[in-house]
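Asks: Sequence first, then the predicted structure, then my questions.
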Amino acid sequence: MSNAIVGYEYEPDSRPPVLGESPTIRSGTIIYNDVVSGDDFRTGHNAVVREFTTLGDNVLVGTNTVIDGETDVGSNVSLQTDVYVPTNTTIGDNVFVGPGAVMTNDPAPTRQQTSLRGPTLEDHVSVGANATVLPGLTIGRGSFVAAGSIVTRDVPERRLAVGSPATLERLPEQLRGRNRL
C-alpha cells in the first residue's frame, strides 16, 4: 500500500475504513473514511473510493476508477479502468463494467437543484467499454449494455441496450447466462 491513503479523513468525526481480509490497495489509491469492504477487495493504481461506500467480497476497482460515495456495490464486481460511479448508485452482484464507462446522477447539471440519483445495475449486468448510463435508470438483471451505448431509459431484465441513444433488443444467445467473475 505504498503511496496510497487508506483512511482519508474528510471530516473530523469520520471513522476509519473497514477492509475485509486480503485487500490489495495499489499506489496512488485514496480510500476515504466510512468505507466498508468485504474480503479480497482490490484496486488498480490511482483509484478513489469516497465515503459511505460499501463493497462486497471480491470487488475490483480498476486504475483511475472513481466511486463518488454513498454507493452500494455487491460481490464479484469488476469495475475496469477509468470507470466513473456517481453518488447514490447501486451495483448488484456479479456485475462487469468495462473500461471508460460512465454512470451519471444529475438529470440537469448546473441548471436546477435536483436530487442526485445514480443508476441501479442489477445482478449479472455487463456494461461495455465507453458506455454511458443516465441518472436514476435501472439496468435489469442479466442485461448487457453494448460498448459506446448511451442508455437513456430503463433496460428490462435480459435485454441488450445498443446504440446512441440505446435501443432495446433481444439478448443474443451468446450473451445469455450469468457473469462469471
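Replies: Thanks, I have the structure now.

Asks: only C-alpha atoms for contact and neighbour calcs from this point on.
Replies: Fine.

Asks: Give me the residue at the spatial middle of the chain.
Replies: The chain has Val85 as the residue nearest its centroid, 4.7 Å off, counting by CA atoms, centre = their mean.

Asks: doesn't Asp72 make contact with it?
Replies: No - assessed by CA atoms under 8 Å, Val85 is found out of contact with Asp72, at 10.4 Å.

Asks: Presented hereafter is structure B, for comparison with structure A:
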Amino acid sequence: MELWYWVFLLLPYSPLRIWWLRLGGAKIGRNCFIDRIFLMNLDRTGLFGLTLGNDCYLGPVVLLDLAGRITFGNQVSVTARSSILSHHSVGYSDHPLLKFYPKKVLHTQINSGSVLGVSCLILPGVTIGRESLVAAGAVVRTDIPDHVMAAGVPAKVKKQLR
C-alpha cells in the first residue's frame, strides 16, 4: 500500500487522483475535485471505507484517517488543512493508558451540502448535518445538526441557517 500512496502523491491533476482512488476501492461520485490530500491508516481498511457523493471538493492538505469509514454526501466542501478522523488510539496494545482510553474505530459522516472551513478538526464518530457550516479552526467533538453554523473549540452551534 505504501508504493500506491507515493504514486498518489505524485499525481498532478484531480481527475488522475480520482481515478487512482477509485482504482484502490474508494467510491467517488461525479464532478468531484480532490486536491493534494493526505491519507493515513490505509493499512486498516484501505480505500474501501472512503465514499464521496457528487460535486464534492477536498482542498489542499486535507487529512483523512481511513482506519474506519468516512462518508461525504453530495456537494460537500472540505477546505484546506482540515482533518477528519475515524479512530482514536493511544498506541500499542501494551500502552499503560489503554485501560483508560481504549481504541475506538467509528464511522465519521459529513452530510450533503455541508462546508468545513479552513483547519477544522472532525473527531471520530461525528456526523455533520445537512447544509451545515463548520467555521474555520473548529474542533468538532459531537454531532452537528442540520442547517446550522458551528464554531469554536469545542464547536458549538452559533446560528441557525434556516
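Replies: Everything's here; your move. Note that the structure is predicted; figures quoted are calculated from it, not measured.

Asks: nearest spatial neighbour of the residue nearest to the centre of structure 1, skipping sequence neighbours?
Replies: Of all residues beyond its chain neighbours, the one nearest Val85 of structure 1 is Ile67 (4.7 Å), with distances taken as CA to CA, 6 or more residues apart in numbering.

Asks: what does Thr43 of structure 1 give?
Replies: In space, Thr43 of structure 1 is closest to Val61, 4.6 Å off (CA to CA, 6+ apart).

Asks: And the helices in structure 2?
Replies: 2-10, 14-23, 42-45 (DSSP state H).

Asks: circling back: quick one: map the residue nearest to the centre of structure 1 onto structure 2.
Replies: Residue pairing (TM-score structural alignment): Val85 of structure 1 is matched to Leu64 of structure 2.

Asks: and what of Val95 of structure 1?
Replies: Using TM-score structural alignment, Val95 of structure 1 pairs with Val76 in structure 2.

Asks: Ok, Asp154 of structure 1 next?
Replies: Asp154 of structure 1 maps onto Asp143 in structure 2, by TM-score structural alignment.

Asks: quick one, what contacts its match?
Replies: 126-129 (CA atoms under 8 Å, 6 or more residues apart in numbering).

Asks: Same question for Thr108 of structure 2.
Replies: 68-71, 84-86, 123-127.

Asks: ditto for Gln160 of structure 2
Replies: 147-149.

Asks: distance of it from Pro145 of structure 2?
Replies: 10 Å (CA to CA, to the nearest Å).

Asks: go on, Gly73 of structure 2?
Replies: For Gly73 of structure 2, the distance to Pro145 of structure 2 - CA to CA - is 15 Å.

Asks: Next: Ile84 of structure 2.
Replies: Taking CA to CA, one finds Ile84 of structure 2 at 17 Å from Pro145 of structure 2.

Asks: and if you look at Ile18 of structure 2?
Replies: With CA to CA as the criterion, Ile18 of structure 2 and Pro145 of structure 2 are 29 Å apart.

Asks: which of those two has more neighbours?
Replies: Ile18 (22 against 17; other CA atoms under 10 Å).

Asks: For that one, which residues are in contact?
Replies: 28, 33-34.

Asks: In CSV: those, plus neighbour count and distance to Ala135 of structure 2.
Replies: Converted to CSV, the contacts of Ile18 of structure 2 look like this (neighbours: other CA atoms under 10 Å; distance: CA to CA, whole Å):
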residue, neighbour count, distance to Ala135 of structure 2
Ile28, 19, 25
Phe33, 17, 21
Ile34, 19, 21
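
Asks: any chance of the residues you listed in CSV, plus distance to Glu2 of structure 2?
Replies: Converted to CSV, the contacts of Ile18 of structure 2 look like this (distance: CA to CA, whole Å):
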residue, distance to Glu2 of structure 2
Ile28, 21
Phe33, 23
Ile34, 20
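
Asks: So which of those is the closest to Ser112 of structure 2?
Replies: Ile28 (13.9 Å; CA to CA).
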